[in-house]
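Undergrad: here are the coordinates; sequence isn't available:
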């Protein structure tokens, strides 16, 4: 089994590896846990359809070269959707959003146009969902809480099991310096990203907690190549689409890559090696 990981807007990894089979793209081959992987850095995704189309073409070439790819990770930075009143729903810089099914079972939603009407805005969208949600299921299933047992030494080698401290109120307190992981669809679309009001309305409509810089052509290439499983992992670098707050991009990329590795290591070992 080969797992493909696209490194998108990640500053952690330099370009390495050698082109294969006459390919001009640069790939890095290796392993994570028990799984074989191939990774590449997509072309710089800009705010033009030409740029995103180039990223889709890169994906198509890669999947043509490595035809045994089974799972696709789109890893990089994005923009968080803040919640101004609910502490537990608020997405902050450095957090990670993993694309998981929302209200309509979609994991990625691209807004093509927002049309003003008497009732507000009507959004024209393209939505995507994998036919196999195994990667999302792994991201949503940490080890059982029953296995998180706390022991206290009472002298010599004697231990007693003790209860974990409980929060003083209903909020799930955030630890300083520690990102939180959120599960929701990821959204994109130049028109909605540029307008804060539209952005909040669209995020609320589709249940998204993060926006990125339009990778819908990449996802269309993945689905067009009959790959059943894909997931977007976005470290939050700003409150737009991940391209503006340069000082948070390296940390957000690191957080996203760490979550990606945890999901890969949570997968069953391959049986066809």
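TA: Structure received. None of the values given here were measured: they were computed from a predicted structure. Numbers count the residues shown, from 1 in each chain.

Undergrad: going forward, measure contacts between C-alpha atoms and count neighbours the same way
TA: Will do.

Undergrad: what about the most centrally placed residue in the chain, which helix or strand?
TA: For the chain, residue 233 is the residue whose C-alpha lies nearest the centre (C-alpha atoms, centre = their mean; 1.3 Å). Taking DSSP states H and E as the definition, one finds residue 233 inside strand 229-238.

Undergrad: OK, contacts around the residue nearest to residue 54 when sequence neighbours are not counted?
TA: Excluding its sequence neighbours, the residue lying closest to residue 54 (C-alpha to C-alpha, 6 or more residues apart in numbering) is residue 43, at 7.0 Å. For residue 43, the contacting residues are 51, 54-55, 58, by C-alpha atoms under 8 Å, 6 or more residues apart in numbering.

Undergrad: residues contacting the next helix or strand along the chain from the strand holding residue 233, please?
TA: The C-terminal neighbour of strand 229-238 among helices and strands, as given by DSSP H and E, is helix 249-265. By C-alpha under 8 Å, 6+ apart, the list of residues contacting helix 249-265 from outside reads 9-12, 32-35, 73, 75-77, 93-96, 135, 138-139, 179, 233-237, 242.

Undergrad: surely residue 74 meets residue 233?
TA: Yes. Because the distance of 6.1 Å satisfies C-alpha atoms under 8 Å, residue 74 is recorded as touching residue 233.

Undergrad: residue 74: which element?
TA: Going by DSSP H and E, residue 74 is in strand 69-80.

Undergrad: gap between that strand and the chain center?
TA: Taking the mean C-alpha point of strand 69-80 and that of its whole chain, the gap between them comes to 5 Å (C-alpha atoms, centre = their mean, to the nearest Å).

Undergrad: for the stretch 51-200 of the chain, what spans make up the helices?
TA: Along the stretch 51-200 of the chain, the segments classed as helices by DSSP state H, counting those that start in this stretch run 134-139, 190-194, 196-206.

Undergrad: reformat the contacts of residue 43 as TSV; add neighbour count and distance to residue 185.
TA: Formatted as TSV, the entries for those read as follows, by neighbours: other C-alpha atoms under 10 Å; distance: C-alpha to C-alpha, whole Å:
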residue	neighbour count	distance to residue 185
51	16	23
54	17	24
55	25	21
58	20	24
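
Undergrad: included below, for side-by-side comparison, is a second structure:
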């Protein structure tokens, strides 16, 4: 808030960008005032509009823009949709003409392409975005050119070939442009191998900024022969921040190249204890054999006894067993991506096996200060038989478990007629009083096919915890959103929220608009409803709508009936939390699955933390 009054224009802009991500509606008035003070600076104006629309519902944002006399078109429209799902109808019909659009509008259009939030044909009805974005790298405005190359690098669907920039012309570009071109050249192993000579050129670039860009891109890739370039470059490099990036590449790939280990260890040993250099090298080497060597250096410097530390490992393992035996919550997932999402919201994890039990468990904990809630995490695989088998084994191995939660992805049941009940991709559905309906348990005659299953109600205790979260949501307290943000940071961009342009609803095979809703679509809405379950991968919108209308089904999945049967045989209740990844129709795909898995995991953490500690 204070930096909105800084003298430096870039600081003001970055302060507004930060408020767009971490601010609240209490910041809106300050943002509006910053917009008024900086109307003559298009970049600050755009950042202000973006922050305003990120923090306000669409209707209120529209009113604020009208009061400020800012029509929702051109650069203002590009800024407004950058961090929000607002004004999509205007965006779909907008066209940013490359030949005569103002530079601020082109810059913001490039940002949308980079964030993968731009509708296709943003620049022309006759051309796809990937066919046009390369034209902008030769634009006379240097920031437009830079943003076009940044967008090509950031968008996972774009690559070096979309740049339309001959590599032999790169030397004539400014350093900040060369930086991103070098990073594009090492976006993946194949591209890097095909452009090895260009990488050599980049390692000798006269600008440290450009060399740092290449070194940063190299951190995540390796192929045979690359070490010759890296080691020669490292020995000749005289800029510390570039050497740091090269060392991180070496540490991360030390198992692939033995020659990398010695320089990385020497740099680690010469760095101060607790320094950023050591922290970065440890992070890079985390999953390699170099990491224990680094820790030996640290322990030796501190005079700690490694053998004594090894002796301490057994008590820690014993402690994990003890926590597991007293655990009260069992979380079951079906897919590896669901299991990874739950692990990402845990504060502690330890693997555990049990004699006579084929399951491999994760013992985890949600920790708040001195308060610890231990959970057991098990992965079942798809289908009700697998869920039943895993749950039966888990309840036998951990008899103290009282609460069983099925967590993961599911298909959603949209309802355009009732916007309050309309489920969208990325939303969260938990099992409410309607419970679970096994819709493939049927009686079939020549005249009809009738579902014989009766809805099974969920755990009464967990339903109370979910009701408390509903109450907190009405008070604008949504703890799952913070857990979601932290988990995505931990898991990386592959678990980030997909563009709203990928949330397309169909009726009768044709795209139709979503009904207007009173909350922003950038965050998951939470729905209580019946869970439909069957050993069937549902891609039939007629069956989906029948389940919705007859049983108030909001989510459809494949495992809970098996888990429920196993729990019933042990006298336990269950609860279901699902993230919505498709609409159970012929257009079903995997685009939203990772994000749906992590929203379900984030809500599950909030649910468990809402349970009174006395239950543990």
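TA: Happy to help now that I have it. Note that this is a predicted model, so its numbers are computed, not measured.

Undergrad: what range in the second structure matches the strand holding residue 74 of the first structure?
TA: Per TM-score structural alignment, the counterpart of strand 69-80 of the first structure in the second structure is residues 401-412.

Undergrad: for the contacts of residue 43 of the first structure, which ones persist in the second structure?
TA: When the contacts of residue 43 of the first structure are mapped onto the second structure and scored by both residues aligned by TM-score structural alignment, their matches' C-alpha atoms under 8 Å, the shared contacts come out as 54-55.

Undergrad: hang on, the earlier thing: wait, which of the helices of the stretch 51-200 of the first structure is closest to residue 213 of the first structure?
TA: Taking C-alpha to C-alpha as the measure, those were each checked against residue 213 of the first structure, and helix 190-194 came out nearest at 8.1 Å.

Undergrad: quick one: contacts of the closest one?
TA: With C-alpha under 8 Å, 6+ apart as the test, helix 190-194 of the first structure has contacts from 47, 111-114, 198-199, 202, 211, 214, 240-241.

Undergrad: rerun at 10 Å
TA: Counting by C-alpha atoms under 10 Å, 6 or more residues apart in numbering, helix 190-194 of the first structure makes contact with 47-48, 79, 110-114, 123, 187, 198-203, 211-214, 239-241, all of which sit outside it.

Undergrad: just the buried residues of these.
TA: For the contacts of helix 190-194 of the first structure, burial is judged from neighbour counts taken by 16 or more other C-alpha atoms under 10 Å, and it is met by 79, 110-111, 114, 123, 187, 198-203, 211-214, 239-241.

Undergrad: what about the residue mapped onto residue 253 of the first structure from the second structure, how many neighbours?
TA: Residue pairing (TM-score structural alignment): residue 253 of the first structure is matched to residue 597 of the second structure. Residue 597 of the second structure has 31 neighbours, counted by other C-alpha atoms under 10 Å.

Undergrad: who does the longest helix seen in the second structure touch, helix- and strand-wise?
TA: Among the segments of the second structure that qualify as a helix by DSSP state H, the longest is helix 306-325. Judged by 3 or more C-alpha pairs under 10 Å, 6 or more residues apart in numbering; DSSP states H and E, the packing partners of helix 306-325 of the second structure are helix 290-301, strand 348-354, strand 357-368, strand 371-379.

Undergrad: so that helix versus strand 371-379, what angle?
TA: Orientation of helix 306-325 of the second structure against strand 371-379 (axes from the mean of the first three to the mean of the last three C-alpha atoms, to 10 degrees) gives an angle of 80 degrees.

Undergrad: buried ones in helix 306-325 of the second structure?
TA: Using 16+ other C-alpha under 10 Å as the burial criterion, the residues of helix 306-325 of the second structure that qualify are 320-321, 323-325.

Undergrad: and for stretch 60-71 of the first structure?
TA: By neighbour count, and taking 16+ other C-alpha under 10 Å as the criterion, the buried residues in stretch 60-71 of the first structure are 60, 62-63, 69-71.

Undergrad: same question, stretch 265-273 of the first structure
TA: By 16+ other C-alpha under 10 Å, the buried positions in stretch 265-273 of the first structure come out as residue 266.

Undergrad: I figured residue 292 of the second structure hits residue 251, correct?
TA: No. At 11.9 Å, residue 292 of the second structure does not count as touching residue 251 under the criterion of C-alpha atoms under 10 Å.

Undergrad: farthest pair in the buried residues of helix 306-325 of the second structure?
TA: Using C-alpha to C-alpha, the pair of the buried residues of helix 306-325 of the second structure lying farthest apart is 320 and 325, separated by 8.7 Å.

Undergrad: need the residues touching each of those two.
TA: The contact sets of residue 320 of the second structure and residue 325 overlap at 363, 374 (C-alpha under 10 Å, 6+ apart).

Undergrad: for residue 200 of the first structure, see how far away residue 240 of the first structure is.
TA: In this structure, residue 240 of the first structure and residue 200 of the first structure are 11 Å apart, going by C-alpha to C-alpha, to the nearest Å.

Undergrad: just to revisit the earlier point, and the strand holding residue 74 of the first structure against the second structure, how far off on average?
TA: On the superposed models, the aligned residues of the second structure are on average 0.4 Å from strand 69-80 of the first structure, with distances taken as mean C-alpha distance after the TM-score superposition for the first structure.

Undergrad: between strand 35-41 and that strand, find me the angle.
TA: 50 degrees.

Undergrad: overlap in contacts of residue 240 and residue 200 of the first structure?
TA: The contact sets of residue 240 of the first structure and residue 200 overlap at 81-82, 192-193 (C-alpha under 10 Å, 6+ apart).

Undergrad: what is the nearest of these to residue 272 of the first structure?
TA: Using C-alpha to C-alpha, those come closest to residue 272 of the first structure at residue 81, 40.8 Å.

Undergrad: residue contacts, that closest one?
TA: Neighbouring residues of residue 81 of the first structure by C-alpha under 10 Å, 6+ apart: 89-92, 186, 199-200, 203-204, 207-211, 236, 238-241.

Undergrad: same deal with residue 281 of the second structure?
TA: Contact partners of residue 281 of the second structure, counting by C-alpha under 10 Å, 6+ apart, are 244-245, 247-252, 264-265, 267-268, 290-291, 294.

Undergrad: make it 8 Å
TA: Under the criterion of C-alpha under 8 Å, 6+ apart, the contact list for residue 281 of the second structure reads 247-248, 251, 264, 268.

Undergrad: same question, residue 64 of the second structure
TA: When contacts are counted by C-alpha under 8 Å, 6+ apart, residue 64 of the second structure is found next to residue 32.

Undergrad: show me what it aligns to in the first structure.
TA: When the two structures are superposed using TM-score structural alignment, residue 64 of the second structure falls opposite a gap in the first structure.

Undergrad: before we move on, the earlier item: neighbour-wise, which of residue 292 and residue 251 of the second structure wins?
TA: residue 251 (32 against 14).
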